[in-house]
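In: Pasted the sequence and its predicted model underneath.
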Amino acid sequence: MSTVMAALPCAERTPAVEAELNYLAPGTTRPVNYTFEPPAGTPWSSGTLDPRRVTIRNARPLAEAGEISLDRNGFQLISHRSAVSDFTDESLIRLVYRPEAEALLRDMTGAEKVVIFDHTLRDSANGSRASSTLREPVRRVHNDQTFVSGPRRVRDHLDAEEAQRRLSHRFAIVNLWRPLSVVEQLPLALCDARSIAAGDLVPTDLVYRDKTGETYSFLANPQHRWFYFPRLRPDEALLLKIYDSLENGAARLTAHTAFDDPTSLPDAPARRSIELRALLFWPAKTDAH
C-alpha cells in the first residue's frame, strides 16, 4: 500500500547526520522507569546510560523508492492529513482522531480489527515526565513493549474469551506517530529491525500507579542501522512496529529515540507530536505459524 510522496526541498535531502544516542550500559541491573513522580529518594529512571555517536541516514529517498516498510524495517512513512487541527482538545482526539487512526491502520496493514489503547502528546518545550497529559520526548533508545508484555496488552483490553481467541492468531502492536508542526528539533531516530540482535534487548520495568509494564532498553551494537525523516510535516506520519507475534522473518519490533539533530537551528521551534498505540488483529488465514 504505497503512498505518493511530494517533491522535497534540498534541505530535506541531507544524506546523513552524526549524532549521539543514549543506549543502556552493559552490565546494568534490570532498569526501572516511572511514569509518575517516584517515592522520595527513588530516581525517575535507573540504569547507566551509554551514549554512542552514530550515523543516522535520511530515509526519505528509500521511502520514495518503496524500500522502507513496516514489516521489513519495523517502521514506515505514510502520507496522511488528519481532520483534527486542535490536538489540545481531548474530545476531538477521542471522537475524531482515534476513529480516523483506526481506519488508517486497517487500510495500511490489512488488519481486520484495531484497538487503540492509549495516546501521548509530547512537547519538547512544555512537556514534562511528571505530566500525564503533556510529556517530553524520550531521549533513550527503547521499544514500547517486549515479547512478554505484548500478549499482556491483549488480555488487558479484550474480554477473556476474545483475548484467548485472538492470541491464537497473528496480532501486533503499532505506534502511529505524527508531528503537530514541522519537526525542526529532536526528530525521531529509527533503527532498522533487521540490524537488531536478540542480545541487544534488555527488559525494563515501566511502573504505573496501578501496575508494572515492561519495555525494552537497548545495548549498543555497531551493526545497528539508524534512519530518520528530516522535517516531518503534520500531513505525514510514522508507523512503528512495537510488537508482532508473527515469526516468519518480518520485523517483530524496532528501536527508536529522540535525538539532537546537529543541523537544527539554536532557535528552532519546539518539537510537538502525538502518538497512538494500537493492537492490530488479523484473521486466521493470514497466519504463517
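Out: Arrived safely, thanks for sending. Numbering: from 1, shown residues only.
In: From now on I want contacts and neighbour counts done on CA atoms only, so please keep to that.
Out: Will do.
In: My guess is T28 contacts D50. True?
Out: No. Using Cα atoms under 8 Å as the test, T28 is too far from D50 to be in contact (10.4 Å).
In: So if I had to pick from the two, which one is more boxed in?
Out: Higher neighbour count among T28 and D50: D50, with 16 against 13, using other Cα atoms under 10 Å.
In: ok, the more buried one to A25 distance?
Out: In this view, D50 and A25 are 5 Å apart by Cα to Cα, to the nearest Å.
In: Between the two, which contacts overlap?
Out: A220 (Cα atoms under 8 Å, 6 or more residues apart in numbering).
In: One more to weigh against that first structure:
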Amino acid sequence: MTTTGEFRYLDPASISAGIKPWSKVDGAYTSFTLTPRRRSVTNLRDHLTPDARPGTFGSDIDVSGFAAYHFPAAEKSFTDDSAVRTGYYEEVKTLLRSKLTGKISHIEIFDHTIRRHDPTSPRQPVQQVHVDQTPAAAENRVRRHVKLPPAELDALLKRRYQIINVWRPIGHPATDFPLAVIDWRTTKPSDLVPVDLLYPIHHRAAGDDDDDDRGKETLPDMTKAASTEGYEVKGETYGVLPSEAHKFYYVKDMTPDEALLLKCFDSWGEGKPGGRKGFAGWTPHTAFVDPATPEGTKGRESIEVRCLVFYDE
C-alpha cells in the first residue's frame, strides 16, 4: 500500500558557498528556503512480521536506518515532565536493550520533544527532510552530556556509539501529519548539508543558567523570526537536498502502542572512519501531509526521545 506526499527539501539555490545555513529549533525561521517534491510513500506495515530476525528490513535499524515495533508504554498522557524523565525514559531504555543488537554498556537519554499539531503548541510537526545529528554534533553530545574525565571520554568515543531517536504517537493514532523516513541506502553523503541549530536562551532571563532545555519551550516571537538575537548555536543537523533516488516509508495510522526508532548517528555507520559495510549511518525523516487523511482528523501529538547508546565493542 502506498500514498503520496509533498516533501520539503533544502533548496540548493538558497545556500551559498562559505556561508553556513542555520535553522531555529522552535521552527520560527531558517536562513534558507525549502523546495517541494512529490514522492510516493510506502506503508512500512506491509514489510513487518512479528517474528522478524536481525537483518530484516523494517525491524532492524542497522539495515535501513529505522525500525518499527509494537511496544506499548505504561506512560500515556506525557503531561508530567518528571514522569516522562523517570518512568518513560526507563521504558525507552528497555525498548532499546530488547531490540538493538550488540553488547550495550549503557544508555544516556539527553533530550525529548513533545510535538502537537496545534497553534498553541511551541513545538509543531516539522515539514522538512532532515537528519537530527551530524557526526560532529554527535561527538559534542557525548562530551556535553556524559560526565566523565576527558581521557575516559576519549576512550569511550573510540568504541561504538549511536544516537537513536525513539518516536511515538501520544493519545491517538498519528494519522494527521505522519512521520516519513527515507531508506538510508537510497541516499548518499552529497545529499547532506550541515546546518547550525539555534536554541532560544529565553529561560536564562529568569536566572536559569543550566544547560537543559527540556520542558522550557515557549511560542517564538514571530515579529523577530528572522533575527538570531536571543538564540545560540547548540547543535548541528543535516538539511537534505532533493534526489529522485530517495525511497520514503511511513507507518500508516501509527498508534501510541507502537514505537519507531530512527538512527541519527552510528560510529559504525558505513563510510565513517572505522565504519562497517552495510550498517546504516543516518535516517532522513520529516512530517508530511497524507492526502488520504480524513477531514476532521485529530491533530497529531507525539514524543521523540533522543538517546546516546554506548557499546562494549
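Out: Structure received. From a predicted model like this one, the values you see are computed outputs, not experimental measurements.
In: What's the TM-score once they're superposed?
Out: Aligned and superposed, the two chains score 0.86 in TM-score terms (TM-score structural alignment, normalised by the length of the first structure); 260 aligned residues with a Cα RMSD of 1.6 Å.
In: Which strands and helices lie in contact with the longest strand seen in the second structure?
Out: In the second structure, taking DSSP state E as the definition, the longest strand is strand 104-116. With contacts defined as 3 or more Cα pairs under 8 Å, 6 or more residues apart in numbering; DSSP states H and E, the packing partners of strand 104-116 of the second structure are helix 89-99, strand 301-311.
In: most tightly surrounded among these?
Out: strand 301-311 (a mean of 22; mean count of other Cα atoms under 10 Å).
In: so where is it in the first structure?
Out: Per TM-score structural alignment, the counterpart of strand 301-311 of the second structure in the first structure is residues 272-282.
In: who's in contact with the matching stretch?
Out: Residues contacting stretch 272-282 of the first structure (Cα under 8 Å, 6+ apart): 110-124, 153-154, 166, 169-181, 183.
In: Buried only: go through the residues you listed for me.
Out: Among the contacts of stretch 272-282 of the first structure, those scoring as buried are 111, 113-116, 119, 121-124, 153-154, 166, 169-181, 183 (criterion: 16 or more other Cα atoms under 10 Å).
In: Dump the helices and strands packed on strand 104-116 of the second structure to a markdown table, plus distance to V181 of the second structure.
Out: Converted to a markdown table, these look like this (distance: least, Cα to Cα, whole Å):
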| stretch | distance to V181 of the second structure |
| --- | --- |
| helix 89-99 | 19 |
| strand 301-311 | 14 |
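In: Which of these sits closest to A137 of the second structure?
Out: If you check each of those against A137 of the second structure by Cα to Cα, strand 301-311 wins as the nearest, at 11.9 Å.
In: so that closest one versus strand 104-116, what angle?
Out: 160 degrees (axes from the mean of the first three to the mean of the last three Cα atoms, to 10 degrees).
In: Could you tell me how far strand 301-311 of the second structure lies from the centre of the chain?
Out: When distances are taken as Cα atoms, centre = their mean, to the nearest Å, strand 301-311 of the second structure is centred 8 Å away from the chain's centroid.
In: Same check on stretch 174-181 of the first structure?
Out: 8 Å.
In: Name the residues that touch that stretch?
Out: 87, 101, 232-234, 236-243, 271-280.
In: Next up, the contacts around the residue mapped onto A101 of the first structure from the second structure.
Out: Structural alignment (TM-score structural alignment) places A101 of the first structure against V92 in the second structure. Applying Cα under 8 Å, 6+ apart, one finds that V92 of the second structure lies in contact with V166, V305.
In: L21 of the first structure now?
Out: Counted by Cα under 8 Å, 6+ apart, L21 of the first structure has contacts P51, R52, R53, V54, R139, R140, V141, T257, F259.
In: What strand or helix carries the first one?
Out: Counting by DSSP states H and E, the element that carries P51 of the first structure is strand 49-58.
In: Name the residues of that strand that come out as buried.
Out: Buried, per 16+ other Cα under 10 Å, within strand 49-58 of the first structure: L49, D50, P51, T55, I56, R57, N58.
In: Return the member of these nearest to E214 of the first structure.
Out: Closest to E214 of the first structure, out of all of the buried residues of strand 49-58 of the first structure and judged by Cα to Cα, is L49, at 18.3 Å.
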